[in-house]
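**Q** Quick one: sequence and predicted model below, then my questions.
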Amino acid sequence: MSSDNTISLVPPAGPLIGSVTLPGSKSITNRALLLAALADGQSRLTGALKSDDTMHMAEALRRMGVGIEEPDDTTYMVTGTGGLTVPDGPLFLGNAGTAMRFLTAVSVLAHGTVVLTGDAYMQTRPIQALVDALAHAGVTITATNGSPPVRIEGAGRLDVKRFEIDGQLSSQFVSALLMLAACGEEPIEVRLTGNEIGARGYIDITLACMRAFGAEAVQVAKQTWRVSPGGYTAGDIVIEPDASAATYLWAMEALTSGHIALGNQALTQPDAAAYPLIRSFPQMPRSINGSQMQDAVPTLAVLAAFNEWPVRFTGVANLRVKECDRLQALHAGLNAISPGLATLENDDLIIDARPQLAGTRVGTLVETHGDHRMAMSFALAGLRVGGVLIRDPGCVAKTFPGYWDTLVSLGVELV
């Protein structure tokens, strides 16, 4: 590393070959932590992710009366009492979107005032749609200018019949309401307005996690679920590896003609759909709809820079409201590497493939905006192009703390 705040890769001379143990899924870990916390009894979560995001979730739950122990690097022992207590002060959640959205909903189960806040990035991320959905159902809740901090006046119980929310805005909003609904006094319907569901695969993950902890949710219409009351039952769950993390390793294979063994466990998360697209490199499709695998789009976009022909990414407007405006960050970073490499047309991202960049050297600093996916994705460019300097490499701790060590283990030199 050239400094504590930047990192650059030396493009490897040959293929990357090795074996890597992926971190656990962030999406499943944070759902499982929450549902185990809401159950009465002890649950064991194995294969879990230990990262900034899951640390924020676990610490917040501890402060709300949940017993959480960590006997090893991939296990949580969670002891819940079937409810949550009011914390002794505001809960700081960093930039952990799942923790913020999920806790915003379930904080209504505490009896008293709960304040959720986060870092500067979090305080620009939209949450008003979830706040409105809860408010319309009778919850006393406010947000600051449509973003965190969020203040919830919890009633200690949930006595509503229906939640309604636009399913296009964020699957995390929908998941938050579904998980809360199982804690109701009577059956609760969760109904999605609008014509589309953003990242439907993550809602499926939520429903699977709910079933694993004993809750029943039945789809009664195209965009409506009826969730039975009764809460959650403690149990043991094995968390699968993180598919979003896997996309970086798959891309490393593609860019270097390498072979990186990741184990044979099947991945059910939406970003696993990126695998055949990455395997098609350097002849990726000319158009890719990223709406159902949004966290894989930065990986695919950087890979597309070295494709044989241009690639247009559609259905990616929601990338603007992630940890940063990822469309703008990808546009700026790719054009810093080679002017004109990326173009934005409204919310479509077009990559003007330039395989001739491979083997060249640039002297450019890529701003990550503290976004782990920007750092990990632009590291991929550094496998083909020298002199790509990445700002704030430590931000990968959000979901993949061992990312840079993984690259070193595969033979990549970091400077």
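**A** Sure thing, it's come through. Numbering: from 1, shown residues only.
**Q** all contacts plus neighbour counts: C-alpha atoms, from now on.
**A** Will do.
**Q** Val106 in helix, strand or coil?
**A** Three-state assignment for Val106 (DSSP: H, G, I helix; E, B strand; the rest coil): helix.
**Q** residues touching it, list them.
**A** 176, 179-180 (C-alpha atoms under 8 Å, 6 or more residues apart in numbering).
**Q** Mind jotting down where the strands sit in the stretch 201-350 of the chain?
**A** Ranges of strands in the stretch 201-350 of the chain, per DSSP state E, counting those that start in this stretch, are 217-221, 224-227, 236-238, 259-261, 287-289, 311-314, 342-345, 348-351.
**Q** one more structure, for comparison:
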Amino acid sequence: MHINDYPQLEINPVSGPLTGQVILPGSKSLTNRALLIAALAAGESRLNGVLSSDDTLYMAAALREMGVEITNHDATTLMVRASGKLKAPDKPLFLGNAGTATRFLTAAVVLADGEVVVDGDEHMRKRPILPLVKALQSLGIDVSAPTGCPPVTVKGTGRFDGQVVEVDANLSSQYVSALLILAACGTHPVEVRLKGTGIGARGYIDLTLGAMQAFGAQVSTPSEGVWRVEPTGYSAATYDVEPDASACTYLWAAEVLTGGDITYQMDTSALTQPDAASRDLIRAFPNMPAVIDGSQIQDSIPTLAVLAAFNNNPVRFVGIANLRVKECDRTAALSQGLNRILEGLAHEDGDDLIVHSDPALKGQTLPAVIDTFNDHRIAMSFALAGLMIHGIVIDNPACVSKTFPEYWNVLSSLGVSFKGTD
């Protein structure tokens, strides 16, 4: 039976440093940006180093349903052939719990001529999208989401004429990115303006702008929190997707926990995604800072929180309110999981998470079944605890397929062993 096929997976603690070479998966964030932008570009684009995971497969499937031809040149290279226009699909677009794909497509399907329903699974139907819906409505677009979450119904006309849009990005920077990608396909220049000062993970907007510009978009920033996008459309291009920094955090943490030495296909200090900033925090272990602001490294927080359990001193995570509206309430899931390992190991203080830290956890037997809440990042981060503690069982290990399908195999290649339960 394949590792991912087991309903539960017990991690066997390691007896020495983890060493070996790992080929990191491509960035989910960049793969989905490149897929969508290439689909809006007339001609044939080549995407190198892409990630093949649940989230990116949902995006690709939705684009195919709207008339885009996407083929595999090899395992990590996609060819995207598009007319520059989208056609209304014959049925609702189902995107699972892929937040990036859902939000980006909610804006992009404005360019389809006809009604498009953007939907997801029961988890996605609890994730807010109303700020993006309101922003699109202000552009004169007929869009509705009665619950404030998917499903979203968009009545597209193949174009839009609005020129100024404000968006509240306090819950997610993806709302801004969705509007920026759409804006290049307008009939006039479009100003995307940030409403207020709050924004989740601002660095991801830089990733969006870089991907847009690689396909010919022209964007300027007349003032802080304002982006002016010219109506250039997009041109087919060759685009290289860099390895996934969020995935890399688990391996960086495994290195410092075990005293290991893992090599990668590139110098990971050169990664440009926001979560790359967590590298220095991880390298500070076992003397991580007493307070860590997670506002710009949100996807790294599960990794850092589990690592903090073994730190010399307690760590308070602040700026993480948005973790409550991810694939699950990650703050609650982290607190619950850590307390299953040892009662009192963590607690929530408002939207902050405090991990009380106990270096003596290493080598102990503390049986705990970790509820992953079907969240890939909860599963992958708590596997780190299993490297040090006997009895850590990950429920639903297959959920890692959302962004890192080979995660368990990668750990196995480094010397980690498992016990699967049927």
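**A** Thanks, I have it. Bear in mind that the values here come from a model prediction, so they are computed numbers and not experimental data.
**Q** Got a TM-score for the pair?
**A** The TM-score (TM-score structural alignment, normalised by the length of structure 1) is 0.99; 415 aligned residues with a C-alpha RMSD of 1.0 Å.
**Q** can you list the contacts of Val106 of structure 1 in CSV and add neighbour count, distance to Arg354 of structure 1 and secondary structure?
**A** Shown next, in CSV, are the contacts of Val106 of structure 1 (neighbours: other C-alpha atoms under 10 Å; distance: C-alpha to C-alpha, whole Å; DSSP: H, G, I helix; E, B strand; the rest coil):
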residue, neighbour count, distance to Arg354 of structure 1, secondary structure
Ala176, 23, 42, helix
Met179, 25, 45, helix
Leu180, 24, 48, helix
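**Q** Wasn't Leu24 of structure 2 part of a helix?
**A** No - counting by three-state DSSP, Leu24 of structure 2 is not part of a helix but coil.
**Q** What is the burial count for the equivalent of it over in structure 1?
**A** Under the alignment by TM-score structural alignment, Leu24 of structure 2 pairs with Leu22 in structure 1. Neighbour count of Leu22 of structure 1, defined by other C-alpha atoms under 10 Å: 22.
**Q** all strands for the stretch 51-200 of structure 1, in order.
**A** 67-72, 75-81, 91-92, 111-117, 140-144, 147-155, 162-166, 188-193.
**Q** any idea how far the closest residue to Glu185 of structure 1 other than its chain neighbours lies from Leu177 of structure 1?
**A** Spatially, and ignoring its direct neighbours in sequence, Glu185 of structure 1 is nearest to Asp159 (5.4 Å; C-alpha to C-alpha, 6 or more residues apart in numbering). Computed as C-alpha to C-alpha, to the nearest Å, the Asp159 of structure 1 to Leu177 of structure 1 distance reads 13 Å.
**Q** which one of these two has more residues nearby?
**A** Leu177 (26 against 17).
**Q** counterpart of the more buried one in structure 2?
**A** In structure 2, the residue matched to Leu177 of structure 1 (TM-score structural alignment) is Leu179.
**Q** follow-up on the earlier one: now, among the contacts of Val106 of structure 1, which is nearest to Glu240 of structure 1?
**A** Met179 (19.8 Å; C-alpha to C-alpha).
**Q** residues touching the closest one, list them.
**A** Here Met179 of structure 1 is in contact with 35, 106, 206, 210 (C-alpha under 8 Å, 6+ apart).
**Q** Serialize these to JSON lines and add fields for distance to Asn335 of structure 1.
**A** JSON lines is the format used below for those (distance: C-alpha to C-alpha, whole Å):
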{"residue": "Leu35", "distance to Asn335 of structure 1": "43"}
{"residue": "Val106", "distance to Asn335 of structure 1": "42"}
{"residue": "Thr206", "distance to Asn335 of structure 1": "37"}
{"residue": "Met210", "distance to Asn335 of structure 1": "43"}
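**Q** Give me the residues contacting stretch 79-94 of structure 1.
**A** By C-alpha under 8 Å, 6+ apart, stretch 79-94 of structure 1 touches 36-43, 53, 56-57, 60-61, 63-68, 99-100, 107, 109-119, 122, 231-232, 234.
**Q** Of those, select the buried ones using a ChimeraX command.
**A** Applying 16 or more other C-alpha atoms under 10 Å to the contacts of stretch 79-94 of structure 1 leaves a buried subset, and the ChimeraX line that selects it is:
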select :36,37,38,39,40,41,42,43,53,56,57,60,61,63,64,65,66,67,68,99,100,107,109,110,111,113,114,115,116,117,118,122,231,232,234
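**Q** about what we covered before: wait, which of the strands of the stretch 201-350 of structure 1 is closest to Ala274 of structure 1?
**A** The minimum distance between Ala274 of structure 1 and the strands of the stretch 201-350 of structure 1 falls on strand 287-289, with 9.9 Å, by C-alpha to C-alpha.
**Q** which of the contacts of Val106 of structure 1 line up with contacts in structure 2?
**A** When you map the contacts of Val106 of structure 1 onto structure 2 and apply both residues aligned by TM-score structural alignment, their matches' C-alpha atoms under 8 Å, the shared contacts are 176, 179-180.
**Q** can you tell me which of those lies nearest to Gly386 of structure 1?
**A** For the kept ones among the contacts of Val106 of structure 1, the nearest to Gly386 of structure 1 is Ala176 (42.8 Å; C-alpha to C-alpha).
**Q** what's the nearest residue to the closest one if we skip its chain neighbours?
**A** In space, Ala176 of structure 1 comes closest to Phe102 once its chain neighbours are excluded; the distance is 4.6 Å by C-alpha to C-alpha, 6+ apart.
**Q** contacting residues around the aligned partner of that neighbour in structure 2?
**A** Counting by TM-score structural alignment, Phe102 of structure 1 corresponds to Phe104 in structure 2. For Phe104 of structure 2, the contact set (C-alpha under 8 Å, 6+ apart) comprises 174-175, 177-179, 181.
**Q** Around the closest residue to Met100 of structure 1 other than its chain neighbours, count how many other residues there are.
**A** Computed as C-alpha to C-alpha, 6+ apart, the closest residue to Met100 of structure 1 that is not its neighbour in sequence is Leu93, at 6.5 Å. Counted with other C-alpha under 10 Å, residues neighbouring Leu93 of structure 1 total 24.
**Q** just to revisit the earlier point, adding distance to Ala277 of structure 2, write the contacts of Phe104 of structure 2 out as JSON lines.
**A** Below are the contacts of Phe104 of structure 2 laid out as JSON lines (distance: C-alpha to C-alpha, whole Å):
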{"residue": "Gln174", "distance to Ala277 of structure 2": "19"}
{"residue": "Tyr175", "distance to Ala277 of structure 2": "22"}
{"residue": "Ser177", "distance to Ala277 of structure 2": "20"}
{"residue": "Ala178", "distance to Ala277 of structure 2": "24"}
{"residue": "Leu179", "distance to Ala277 of structure 2": "26"}
{"residue": "Ile181", "distance to Ala277 of structure 2": "25"}
